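Participant: coordinates only, no sequence provided:
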């Protein structure tokens, strides 16, 4: 084995002191849908329900002389660090934004117990990060980057190393989610040495295309606007060390997935397979839709990178999935202000159309009232026939489903 392969092998052996290898499972449902041999590397089944535990353990294990470990995170990285602090019996100080939900704080505290201290600083993550780094310098601790650290990258390589061992061969295609690049850079380095024939696809959320920006520029670039819905992969700037390993990849192998479409995959895996995935954990699986022609008849591994899904988000996920599928829409309806107008409107609905929202927004006009209308229906084409029926009787209706500003205000 070459150098990085040896490092990954040794890191994989170290992981066994902390947890068993996560399963590599063939998924019959996805295999049947896409006509391929599709396997899932189930990082959502690690002790902290994400692969971030690996990088934290590898990096902290190499710095056991340090008295205190510090990180800034409100998600999977914090949970991984907390878990390792308890295992190594080392103090950890985890900085989180003030806006972090109590559910995330409580879960991280559960993993770290008495070994972890929490500091809530700043409304935005950049403020939190600066505070954590200043504190680290002040106390002489060891700062744990979530991705841009060579020891963290080496730890994340154990995902790919285990996958190769479990499959017994290299897959034709490996599909990876990308945030800061720790997982993807480690996979590329290892497969370049062990299985250069394996094709790798890198998947980002549409609202966080930091890898695509870096590939286009030839160096890491900060993107100005990030959609944080896919919070485990929504990163404004890919890491310097991670991009060094990703430089030169084919831009056509970097895919961007709409956030609303990811929601359809989260629901599909939950309802059909009983698999709970967070948005970042569903990225690689969702990309199969874009690669259906490419993967047919091939052996494909998708990394399901995390399952830390807060079920309080389920209504939002369902809402976004329905809007993406075209079976839920929002309209502004001008309804005549006369007796029987509402009854007339209801009579125009199809037998399967369901009103999910009906709210007067304005009642000052003498002849017409403005109504916010939400409708669910089993088939997208039902909306076309509904609009035609409304227009035929002179009821003015405007589709606002795609108006982001309006949707943000009313939903």
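Facilitator: Thanks, I have the structure now. The structure presented is a predicted model; accordingly, all values stated were derived computationally and were not measured.

Participant: going forward, measure contacts between C-alpha atoms and count neighbours the same way
Facilitator: Fine.

Participant: residue 62 and residue 189, how far apart?
Facilitator: Separation of residue 62 from residue 189 (C-alpha to C-alpha, to the nearest Å): 21 Å.

Participant: got another, please set it beside the one above:
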């Protein structure tokens, strides 16, 4: 779950991003997928139809625009395995800025050419290091030396706000809330921002974060209780080959919502297994319940834990227990 101060900043920036990013792209369609059976509907957000055939033009443009306004610096620096680089290149050309973009030596030629195509003469491509992390360290060292502006691919409030417009479009285009959203996780910027905006508009939606088994920096960070750095990750899917989640996205990539979704799915599966017996299965899904969970999440900081429930009348553990007893005492049928 995302901390309240980050949420407030993000909520403030998302409407601003909505007014800016369509200078370089248009909303992408939300398409229905046809499957056998009619007991559920699946929709896919077609970010492959955007100006760089990926979603990262949104955050790239919003971050470049805002950092340029703040600093006045005419040269920006980025590191990327490919898609963020294209978004930054597109932004640099649109805004008339110079961009120095660091990419690993193993970056696909197709993506290198795409960066050059989107950026034109405004972009200088610098190939260095074997991985995104090594290219990123080289880019940061260059920024420290030159004083230019660094555009982070996920650990930046403006990048996250731009990516959140994916959720904004989904909400505006949909006739009713969705039950679940499945979001890929690399560094967590898109997943954190999109999940935050979806939950703000559709509080009951369940967010499921998805990451590769050999790219599980977010999942392992959550299990560890703080952001950690993996020694290595699989680079077959280069766009999500991140060894450490961002400091901004990490709190919003928390597993809490995913756990609630698992409990519901487990209950449904168990109900199906016990069909035809006299055993009934249900699950309790409390929200805004005041329990020691928040105190544990904020490592004992009582003020932060209390702030979660400010201006509300939260449920208590006793309320949840009463719901369990009520469900258990329901009459047959």
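Facilitator: It's in. Remember, predicted model here, so these are calculated numbers, not experimental data.

Participant: related to what we said a few turns ago, more neighbours, residue 62 and residue 189 of structure 1?
Facilitator: residue 189 (19 against 10; other C-alpha atoms under 10 Å).

Participant: counterpart of the more buried one in structure 2?
Facilitator: In structure 2, the residue paired with residue 189 of structure 1 is residue 196, using TM-score structural alignment.

Participant: how far is the helix or strand hosting its match from where the chain is centred?
Facilitator: When secondary structure is defined by DSSP states H and E, residue 196 of structure 2 falls within helix 189-201. A distance of 6 Å separates the centroid of the chain from that of helix 189-201 of structure 2, by C-alpha atoms, centre = their mean, to the nearest Å.

Participant: same question for stretch 227-244 of structure 1.
Facilitator: 11 Å.

Participant: tell me which residues of it are tucked away?
Facilitator: Judged by neighbour count using 16 or more other C-alpha atoms under 10 Å, the buried positions of stretch 227-244 of structure 1 are 227, 229-243.

Participant: could you work out the most separated pair of those residues?
Facilitator: 229 and 241 (25.3 Å; C-alpha to C-alpha).

Participant: which SS state does whatever residue of structure 1 lines up with residue 121 of structure 2 fall under?
Facilitator: Residue 121 of structure 2 maps onto residue 114 in structure 1 when the alignment is built from TM-score structural alignment. Here residue 114 of structure 1 is helix, with the state taken from DSSP: H, G, I helix; E, B strand; the rest coil.

Participant: for residue 114 of structure 1, which non-adjacent residue is spatially closest?
Facilitator: Nearest residue to residue 114 of structure 1, sequence neighbours excluded (C-alpha to C-alpha, 6 or more residues apart in numbering): residue 86, at 7.9 Å.

Participant: run a quick check on the one you found versus residue 109, I expect a contact.
Facilitator: No - counting by C-alpha atoms under 8 Å, residue 86 of structure 1 sits too far from residue 109 to count as a contact (10.3 Å).

Participant: joint contacts of those two?
Facilitator: Common contact partners of residue 86 of structure 1 and residue 109 (C-alpha atoms under 8 Å, 6 or more residues apart in numbering): residue 116.

Participant: against structure 2, where does the helix or strand containing residue 389 of structure 1 fall?
Facilitator: Residue 389 of structure 1 is located in helix 381-392, with elements delineated by DSSP H and E. For helix 381-392 of structure 1, there is no aligned range in structure 2, judged by TM-score structural alignment.

Participant: ok, then the element right after that helix?
Facilitator: Note on helix 381-392 of structure 1: by DSSP H and E, the next helix or strand toward the C-terminus is strand 396-399.

Participant: next up, the contacts around the residue most central in space within structure 2.
Facilitator: Centroid check for structure 2 by C-alpha atoms, centre = their mean gives residue 191 as the closest residue, at 1.4 Å. Counting by C-alpha under 8 Å, 6+ apart, residue 191 of structure 2 makes contact with 183, 184, 185, 209, 249, 252, 253.

Participant: closest to residue 307 of structure 2 among the residues you listed?
Facilitator: The closest of the contacts of residue 191 of structure 2, once distances to residue 307 of structure 2 are taken by C-alpha to C-alpha, is residue 252, at 16.4 Å.

Participant: what segments of the stretch 1-150 of structure 2 are helices?
Facilitator: Assigned by DSSP state H, counting those that start in this stretch, the stretch 1-150 of structure 2 shows helices spanning 4-20, 57-71, 83-95, 109-119, 132-146.

Participant: on that earlier part again, show me what the residue nearest to residue 114 of structure 1 aligns to in structure 2.
Facilitator: When structure 2 is aligned by TM-score structural alignment, the residue opposite residue 86 of structure 1 is residue 93.
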